[in-house]
Each structure stands twice: as C-alpha cells, then as structure tokens.
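Undergrad: this one's sequence-less:
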C-alpha cells in the first residue's frame, strides 16, 4: 500500500478513536490563520523636524505681519517634507524638499535670504547626510547655486567626495545641471542694511576680550545686529531611516573665506541609524565641540535619551563655553529634541498625525 494511503487511513482511525471517546480532535491551525490572529503591530513612528535659525528673537523685534509670514513658510516647509514621508518616501527626499522651501524664501539666512560678507558678496554652505548609509555631501563658498542643499546631495550621490568648495563646486553644479543664478539673485535690502550696520559697529568695536575669557558672539559687532538664520531639517521615514540637512549664508560681515559649522559633518550636520541632528548657532563653537556628533554619540554610547543628550550639549557644555544657538534632533523611535540657549529659534515638527506645529519664541 502506498505511504500516502497509509497516512490517510491512520488519520481516519485517529478521528474515529477521538469520536468514540466523546472528544473532538485538535487539528493544527493553518499558518495563515495564525498570522491573521497575531496581535496588531503598532503603526511606525515617523515625521520631520525643521529649524529656521536661532538668535536674538523676541516679540518686540518681530511684527505680527512678519511673524505670520514666517510661520507660513515654516509650515509650507514641514508640509513639503511630510508629504513625501506620508507616501512612503525617503527621509533624504523629505529633508531636501523641506530645506529647498526655506532656501527659496528671503526670510531665512540661506539661499535667497543669505546674509552678506564683509566684501558685500553672498557665500553659501550646505550639507546633507544619510543616516542609513553614513553617506554625506557638503558644499561651501557658493555664489551662484540657487539651492545649495541640492548640490550637497549631488556631491553625495554623484561624486566620490564628501565636500566641494567655491568655483570647483559650482563647476560640478553646472555639470550636473543644477540651477545657477546671478549674484544679484541673493540681494535683499534687509540683508544689505544689516551689513551696513555691522560695518559701522565694527569701527566702534570694543577692545578684544582678555585671554581666557571668551567673548559672546552677541557682544561682537556682527552679533549685535544678527540672528542665526541657518535652516535645517531632520526626518525619520516609514522604513525607519534617518537623514539630516543644513543650509546657510553664514555670518553677516564674515570675511577671509570663513566657513561655519553647517557643512561640517559632525559639527552642524550629522545622521546615523539612531540619531540625526541639524544645528544653528555660533559655528566656531559648534565646530570645536563637534556638537551634532556629540549628541548622537551620547545616545549611542552612554545610553542617554535623545532629550537628555541634546540638553547636556546645548544647555550645559555650549553655555559654559560661550557658544549660543540650538539644534533639532530626532532618534530612530521618532523622539524629538529642540533645545536652544538663545532667546528664540524658528522651529517646527510634523508627525504621522499630519498636524504641523510651529514655534519661534521660548514661551508658547
């Protein structure tokens, strides 16, 4: 008798035995039924966080009309990034889209609204990092690239390098077909007048501080008439991958080819599988204290939560050093931190619930 028949007869006999004993045989449940009755998995946490710079921001310095306009652009930036994430798009795409909105607005110190250097030019920097792969792209000293964040991404994806600067970076932008604009595109009267005030204040500058006593940026000629208008974004997509990006026009009245922290990976921009950070503030301090990487390293190695790690770096270490500014950060669980030690910071968040939240001042 074939083996298959023997197994069938054995099964029939077993059923007959159970029936004679008044019992019902317990048959194995098909795997598909087990899967259907599994406990539902919680929906993944994902979302985006943005900033539009930190600095001397108080209600007296911002008209209701300007505040409303600023909040509208911040909201549009959040919606651009969130729209990509909601469709299952990547955190890298979301960060890039959100920052482009801010770069195209004259309200922020990046792209169209970039501040002027001492020589009356605009020099733009940006960086982008993929936390999933640790790939990164950065650019500095740009004068004709409309959206520096797009060039930073091209450096990351279409070159073997991490950073390009100046004319070489712009030649690469032209080669990749990115939008180039005349220098006049970046001119805004507001930024030009800020430079004139900084130049006038520079002539009346107090003597340099005594050695060992760091001078607050806000006490410097440029600082008294500036805010840190750098823009940035961090995002967590539905696949659980993080990304971070930052774009800036630098400091009003900067000179000698100065580059701040924004395009420096680990200083103003950083992302890995567990943490992503974009910073805004006095770049020299953020570079010296490798702020973005320090926050993520504390999360990775010390077991600190994101909020505690961010507060330790921004509200303690930087404050003691004399550095001012803030960060936005997100971890792989979707937790968000936005500490700043200045008077205000343009910032916003938008999660899976689709509700945009925007703030400027320290108080609600």
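TA: Good, I have the coordinates. Since this is a predicted model, take the numbers as computed values, not measurements. Numbering: from 1, shown residues only.

Undergrad: from here on, contacts and neighbour counts on C-alpha atoms
TA: OK.

Undergrad: Give me the three-state assignment for residue 105.
TA: coil (DSSP: H, G, I helix; E, B strand; the rest coil).

Undergrad: Excluding chain neighbours, what is closest to it?
TA: residue 112 (5.9 Å; Cα to Cα, 6 or more residues apart in numbering).

Undergrad: mind listing what residue 182 touches?
TA: The contact partners of residue 182, taken as Cα atoms under 8 Å, 6 or more residues apart in numbering, are residue 144.

Undergrad: one more structure, for comparison:
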C-alpha cells in the first residue's frame, strides 16, 4: 500500500497586485509553478526521498527567469549575481548550505552536495565554488544570469541610494524574491529547500535568511518542514522556521496555528513582511503570509494540484 506523500513550493511573497498583472505574465508564472511542483511530485510518486524531491522542484524554479533565484537572480551593487541556498533533510536533521556563489547554475544542488558529500554544513564564496567544481558542477559565466529587467532594477535602486528586491515597473516588483519547497516522502521523511538571488543593490557580501538553517529553512521528521520568503533580516532575527517547528514540537500546536502565530504575530509587528510554506508529518500543507500575495503551488495527499498567487485565493 502506498504511504502518504505530498509537496509544496513557493516563488516569493510580497506586494503582488492582480490589477498590474497581465494575463500573459500570469500564465507564465502559473505554468512555471505547476511545472516545478509536478517535477518534485514525480520524484515522490516513484518512491524517491523528500530531499531529492525538493531539490528537483527548486531547480526548476532556479531555471525560470520569473523568480529571484538561479537565472532570474537580482544584481548586487557591483552588477554581479550572488546566490544563497540551503537544504535540510528531516532524518537526523542533515543540512547543507551555501552563500555568495557567482558561477553555479543551480545553487540548490550545490547545497545538497554540501549535505551529502562534505564534512561541513555551510560553505561560502570562493570556497563553496571550489567545492562545487570538485563535485562536478560546471562553471557558469555571469552572462547566463544577466537580464535587462534586473539591470534596470539595479540602476533604479542606485539612483535612489536604496537596496530592495526591485521597483514598481513590474506587477510583482515589491516582492521578496526567494524560491523554496517542502515535501513528505513515502518513508515519512520531511525535507525543505530554499534558494535566492538576494536583494537588488546589496553590498558587503550580504546574506539573508535563505541560507540560514532555522531562519529560512527547517525540516524535522515526525514534525514539520518549512521554507520561508520575506525580509531576510527580520526572518533571521526571529528564527522564523525553527520557531514554527518549536511551537509544534513543544506546544503541540497544529500546523496552521503555529505558522500563522509567527507570521502574523511578532514578525508582522516588527514590519517583517513575507510568508512561508510548511508541511507536517501527516502531509498536511499550510501557506501563511502577511503580504498581499505569494507565488505558491502544491500537490496534496490525494494528488490534487493547486496553484495560487494572491493572498485572498
């Protein structure tokens, strides 16, 4: 008898307005989300583990220019791409994380390789890339990541002396760009993965919550797996992902209560805009956000596919 399995993904949360979304752009986003979640689901359906499922799903999102990760990453102050990612496998709480990589096509696969093939849990910058090439990752020129859209956003931020995800030239430009996935496999394992290009015009090697275990990513068997998206500094300060897990572990809160208590509670009170996706050990999925929208998709225990964008859906 097949045991329960399910998966969910996100492509970032923030100010996403239907009034500014063209039908073409809407369909492109929906198609990209559906493709990614179905790819991860197929891994689970074939008996694969949750870690591989979330990595496959996030890889598809990194390969889409519509999300701030991989080839859609925003640009730093020096007009470079610097990407962060992390994974966590609920079995024995295995983790892998990388930050500040510039020449790796799919950072999430590198984070997975840190988990599987290194004695460490977190690698950064040149060292992370040195390890990547030892693992067979190919060198990817910065040109692969460069888009006119991201360049225009950077120039706008430079003119204003600000750093942010982007500006209002696009319907989702005030969105915190992160992608992620959570899954439960047929063996009862939970896993989470998160990847990002960071924020536009960032300086000094800034790293947000996506690479930080317990802030942007967390997975614990017999409990919950979480991937967040939002104002990275706030999510780190409040260790959002681990806080949700702790509420479920120690207070026995239901998944929706734990998630909403954190996202709509202290985080919102300090202006921490964003959201998260979560799945528990029963395969129940919950999306929580204090923003106007979050790109998200899921395939539940019955195989039903759901793709949504706005908070009121």
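TA: Thanks, I have it. Not measured: the values here are computed from a predicted model.

Undergrad: In structure 2, where's the longest helix?
TA: helix 23-45 (DSSP state H).

Undergrad: before we move on, what SS does the counterpart of the residue nearest to residue 105 of structure 1 in structure 2 have?
TA: Under the alignment (TM-score structural alignment), residue 112 of structure 1 pairs with residue 71 of structure 2. Three-state call for residue 71 of structure 2 (three-state DSSP): helix.

Undergrad: Which helix or strand contains residue 57 of structure 2?
TA: helix 50-62 (DSSP states H and E).

Undergrad: post-alignment, that helix versus structure 1, mean distance?
TA: With mean Cα distance after the TM-score superposition for structure 1, helix 50-62 of structure 2 departs from structure 1 by a mean of 0.4 Å once superposed.

Undergrad: Just want the angle from that helix to helix 23-45.
TA: 160 degrees (axes from the mean of the first three to the mean of the last three Cα atoms, to 10 degrees).

Undergrad: Residue range in structure 1 corresponding to helix 50-62 of structure 2, please.
TA: Using TM-score structural alignment, helix 50-62 of structure 2 pairs with 91-103 in structure 1.

Undergrad: what separates that stretch from the chain centre, distance-wise?
TA: When distances are taken as Cα atoms, centre = their mean, to the nearest Å, stretch 91-103 of structure 1 is centred 9 Å away from the chain's centroid.

Undergrad: if we can go back for a sec, ok, the match of residue 112 of structure 1 touching residue 149?
TA: No: using Cα atoms under 8 Å, residue 71 of structure 2 makes no contact with residue 149, being 12.0 Å away.

Undergrad: More neighbours: these two, which one.
TA: Remark: of residue 71 of structure 2 and residue 149, residue 71 carries more neighbours, 24 against 14, as counted by other Cα atoms under 10 Å.

Undergrad: Counterpart of residue 265 of structure 1 over in structure 2?
TA: Aligned partner of residue 265 of structure 1 by TM-score structural alignment: residue 213.

Undergrad: okay, now its match: neighbour count?
TA: Residues lying near residue 213 of structure 2 (other Cα under 10 Å) number 27.

Undergrad: Ignoring the adjacent residues along the chain, who's closest to it?
TA: Sequence neighbours aside, residue 86 is the residue nearest to residue 213 of structure 2 in space, at 7.2 Å (criterion: Cα to Cα, 6+ apart).

Undergrad: what residue of structure 1 matches up with the one you found?
TA: Alignment note (TM-score structural alignment): residue 86 of structure 2 maps to residue 127 of structure 1.

Undergrad: give me the element residue 267 of structure 2 is part of.
TA: Assigned by DSSP H and E, residue 267 of structure 2 belongs to helix 266-269.

Undergrad: what stretch of structure 1 lies opposite that helix in the alignment?
TA: Using TM-score structural alignment, helix 266-269 of structure 2 pairs with 317-320 in structure 1.

Undergrad: Contacts for stretch 98-105 of structure 1 next, please.
TA: Here stretch 98-105 of structure 1 has contacts from 50, 52, 73-74, 76-81, 108-113, 146-147, 149-150, 231-233, 245-247, using Cα under 8 Å, 6+ apart.

Undergrad: State the three-state secondary structure for residue 295 of structure 2.
TA: strand.

Undergrad: Just list the residues touching it, thanks.
TA: By Cα under 8 Å, 6+ apart, the contact set of residue 295 of structure 2 is 10, 11, 12, 13, 29, 33, 307, 308, 309, 310.
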